[in-house]
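Trainee: what follows is a predicted protein model with its sequence.
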Amino acid sequence: MAITRIGVIGAGTMGNGITQTFARHGFQVTMVDTSPQALENGLAAIRASLAKLEKKALLSPADTALTLSNIATAGSLAALAGCELVVEAATENATIKESIFRELARLLPAEAILASNTSSISLTRIAAWVERPERVVGMHFMNPVPLMPLVEIIRALQTDDATHQQVHALAVELGKTPVTVKDGPGFVSNRILMPMINEAVFALYENLASAEDIDTVMKLGMNHPIGPLALADLIGLDTCLAIMNILHDEFRDSKYRACPLLAQMVAAGRLGRKSGKGFYSY
């Protein structure tokens, strides 16, 4: 099956980044979100990203125009009926994802691939929601999607070889480096990254150092390009908390217990860059 038409569910940071990446490489992409404002914001983010790339001479004006012409938006999953691949990038909530996947399974052709950009929810669990679980796979892009080269491909217990091979080849076509991992809580990326971020939050919670100094230690001492607290702000503190809670629930190991400060900041609406305030102000 040739893949030419892509659906992306969610117009947030990850959704619009995935949309831009596919459109930039010549795919016809429909970005779906139930919120008209989210769609408007997502398109604005794509235009701003393309403008930055154009300013750096990484894209020509013709490339930008072609990319934008490859993008359509819709407020309903029904608009994805003709897609050969759909990438779900909705909020990290299993109940919401289940509703989406069940509807997609009803709408899409039997041979269509259902992918999830989930950062921690079991792909085996997601695959069990649909009638053809062998066509379900994880495509975990990194933020910012247009720039980060990694795509973590997660095989559910049910994912067949053909689906895996198609998605692997597609990631290469997008100019990404695909790494295949088994299905497990947090996969590789977030199983390592989130506990590190959580430990940095504990260091701040215990007044070991300021947020700036904690990040400086990791940048200058460990050669990280961005400190863990600034990275948490970029990811979204609500997303970090959700992933930590999933790791804790799945492993039942206290080392994955979310720092109380992280939970407090989410409760206060201090979610990082997207809310204007997190460990830093924006």
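Mentor: Cool, got the structure.
Trainee: contacts and neighbour counts: CA atoms only from here.
Mentor: Fine.
Trainee: quick one: terminal-to-terminal distance for stretch 231-245?
Mentor: End-to-end distance for stretch 231-245: 18 Å, by Cα to Cα, to the nearest Å.
Trainee: try stretch 145-162
Mentor: End-to-end for stretch 145-162, by Cα to Cα: 25 Å.
Trainee: repeat that for stretch 213-229.
Mentor: OK, stretch 213-229 end separation, Cα to Cα: 10 Å.
Trainee: and that stretch, how far out from the chain's middle?
Mentor: Here the centre of stretch 213-229 is set off from its chain's centre by 23 Å, with Cα atoms, centre = their mean, to the nearest Å.
Trainee: if you count neighbours, what's buried in it?
Mentor: Residues of stretch 213-229 classed as buried by neighbour count (16 or more other Cα atoms under 10 Å): 214-216, 218, 227-229.
Trainee: give me the subset of the residues you listed lying in helices.
Mentor: Of the buried residues of stretch 213-229, the ones assigned to helices by DSSP state H are 214-216, 228-229.
Trainee: got these as a markdown table, with distance to Met139 columns?
Mentor: Below are these laid out as a markdown table (distance: Cα to Cα, whole Å):
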| residue | distance to Met139 |
| --- | --- |
| Ile214 | 32 |
| Asp215 | 29 |
| Thr216 | 32 |
| Pro228 | 23 |
| Leu229 | 25 |
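Trainee: secondary structure element holding the residue lying closest to Leu80 once chain neighbours are set aside?
Mentor: For Leu80, ignoring the flanking residues on the chain, the nearest one in space by Cα to Cα, 6 or more residues apart in numbering is Gly7 at 5.8 Å. Take DSSP states H and E as the rule and Gly7 turns out to sit in strand 5-9.
Trainee: and here's the other structure:
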Amino acid sequence: MSEVHTVAVVGAGTMGSGIAHVFARSGFQVTLCDVDQRFLDRALTSIRTNLGREAAKGKLPESEIESTLGRIRTTVDPEQMAAAEIALEAAPERFELKSEVFRALDRILPEHAILATNTSSISITKMAALTRRPCQVIGMHFFNPVPVMTLVEVVRGMATSDATFAAVRDLSVRLGKTPVEVNDAPGFVSNRVLMPLINEAAFAIMEGVATAEAVDQVFKLGMAHPMGPLTLADFIGIDVCVDILRVLQEGFGDPKYRPCPLLVRMVDAGWLGRKTGHGFYVYEKQL
């Protein structure tokens, strides 16, 4: 396909707003879509704040903040994405919801457009099969915080064409990211390895082996991790961790991926981590 200039992002949460941020900062015209204008307004406020932080650190000229924001158009009307050359879906990690978004994008976007998903675990092949363009469906898995983290897992489904992969790989480089090619499998590479670690750490807490602080300290001091697995779980969101573990359990049919009962109880309690102010740790303000 020709070089991408216009991008649609569906979902204005933490990941969607971060993806919109990096595309707009890199000169792309972005349409950010969600079901409620409140979510879009909150996303724009977050993007403005993060651009200000980048400017304060000398990573972005202050004069470019407004022009970057000016490249982001928000809408609650999916039809407003019709001119996009690539759409990135960043809805919550549930197949039913993502499939609904993908079907709508397939209907709305032009035939040549690429459909990408930011899913962190769900099958690209399964999502591609919902569309009339499976060869143009691909995973583009960014990492949080999107403006800071350089990795993008570029995930090929069974039908993903070489042209689609090349376009998304090159697009990632234009964003200043490092694309890593991964084939479609539950959890890809990142979460297939990370989530069992977080799950086992939660079992250690549940079984009274150690405190959350002790578990995290072992990994920071003994394995040189920048943050421990339970701090990371709070950062990702306990609910997201449970959703991914369930995808892994179903995808592999292996009980070793079953979510730790403590994680499930925390979700039931609304203790989702930093975003609710309470997870394995208590936070003074909600993020």
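Mentor: Received, thanks. Here the structure is a predicted model, which is why all the values come from computation and not from measurement.
Trainee: so the residue nearest to Leu80 of the first structure touches Ala81, yeah?
Mentor: No. Counting by Cα atoms under 8 Å, Gly7 of the first structure stays clear of Ala81, with 9.0 Å between them.
Trainee: who has more neighbours, those two?
Mentor: The neighbour count for Gly7 of the first structure versus Ala81, taken as other Cα atoms under 10 Å, is higher for Gly7 (30 against 16).
Trainee: quick one: the more buried one from Ala89 of the first structure, how far?
Mentor: In this view, Gly7 of the first structure and Ala89 of the first structure are 10 Å apart by Cα to Cα.
Trainee: can you check Gln20 of the first structure too?
Mentor: 13 Å.
Trainee: contacts only, for Leu272 of the second structure.
Mentor: 234, 237-239, 266, 278-279 (Cα atoms under 8 Å, 6 or more residues apart in numbering).
Trainee: hmm, try it at 10 Å
Mentor: Counting by Cα atoms under 10 Å, 6 or more residues apart in numbering, Leu272 of the second structure touches 233-241, 263, 266, 278-280.
Trainee: name the nearest residue to it, ignoring sequence neighbours.
Mentor: In space, Leu272 of the second structure is closest to Ile238, 4.6 Å off (Cα to Cα, 6+ apart).
Trainee: please name the residues that touch that neighbour.
Mentor: With Cα under 10 Å, 6+ apart, Ile238 of the second structure has these contacts: 198, 230, 232, 244, 263-264, 266-267, 270-275, 279-280.
Trainee: most surrounded residue in the residues you listed?
Mentor: Gly273 (27 neighbours).
Trainee: make JSON lines from the contacts of Leu272 of the second structure and add distance to Thr49 of the second structure and secondary structure to it.
Mentor: Compiled in JSON lines, the contacts of Leu272 of the second structure are given as follows (distance: Cα to Cα, whole Å; DSSP: H, G, I helix; E, B strand; the rest coil):
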{"residue": "Ala233", "distance to Thr49 of the second structure": "24", "secondary structure": "helix"}
{"residue": "Asp234", "distance to Thr49 of the second structure": "22", "secondary structure": "helix"}
{"residue": "Phe235", "distance to Thr49 of the second structure": "19", "secondary structure": "helix"}
{"residue": "Ile236", "distance to Thr49 of the second structure": "20", "secondary structure": "helix"}
{"residue": "Gly237", "distance to Thr49 of the second structure": "21", "secondary structure": "coil"}
{"residue": "Ile238", "distance to Thr49 of the second structure": "25", "secondary structure": "helix"}
{"residue": "Asp239", "distance to Thr49 of the second structure": "26", "secondary structure": "helix"}
{"residue": "Val240", "distance to Thr49 of the second structure": "25", "secondary structure": "helix"}
{"residue": "Cys241", "distance to Thr49 of the second structure": "27", "secondary structure": "helix"}
{"residue": "Leu263", "distance to Thr49 of the second structure": "31", "secondary structure": "helix"}
{"residue": "Met266", "distance to Thr49 of the second structure": "30", "secondary structure": "helix"}
{"residue": "His278", "distance to Thr49 of the second structure": "23", "secondary structure": "strand"}
{"residue": "Gly279", "distance to Thr49 of the second structure": "25", "secondary structure": "coil"}
{"residue": "Phe280", "distance to Thr49 of the second structure": "27", "secondary structure": "coil"}
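Trainee: about what we covered before: and the residue nearest to Leu80 of the first structure, what does it touch?
Mentor: 18-19, 22, 27-32, 71-73, 77, 79-88, 114-115.
Trainee: ditto for Met127 of the second structure
Mentor: By Cα under 10 Å, 6+ apart, the neighbours of Met127 of the second structure are 95, 98-100, 102-103, 115-117, 134, 137-139, 157.
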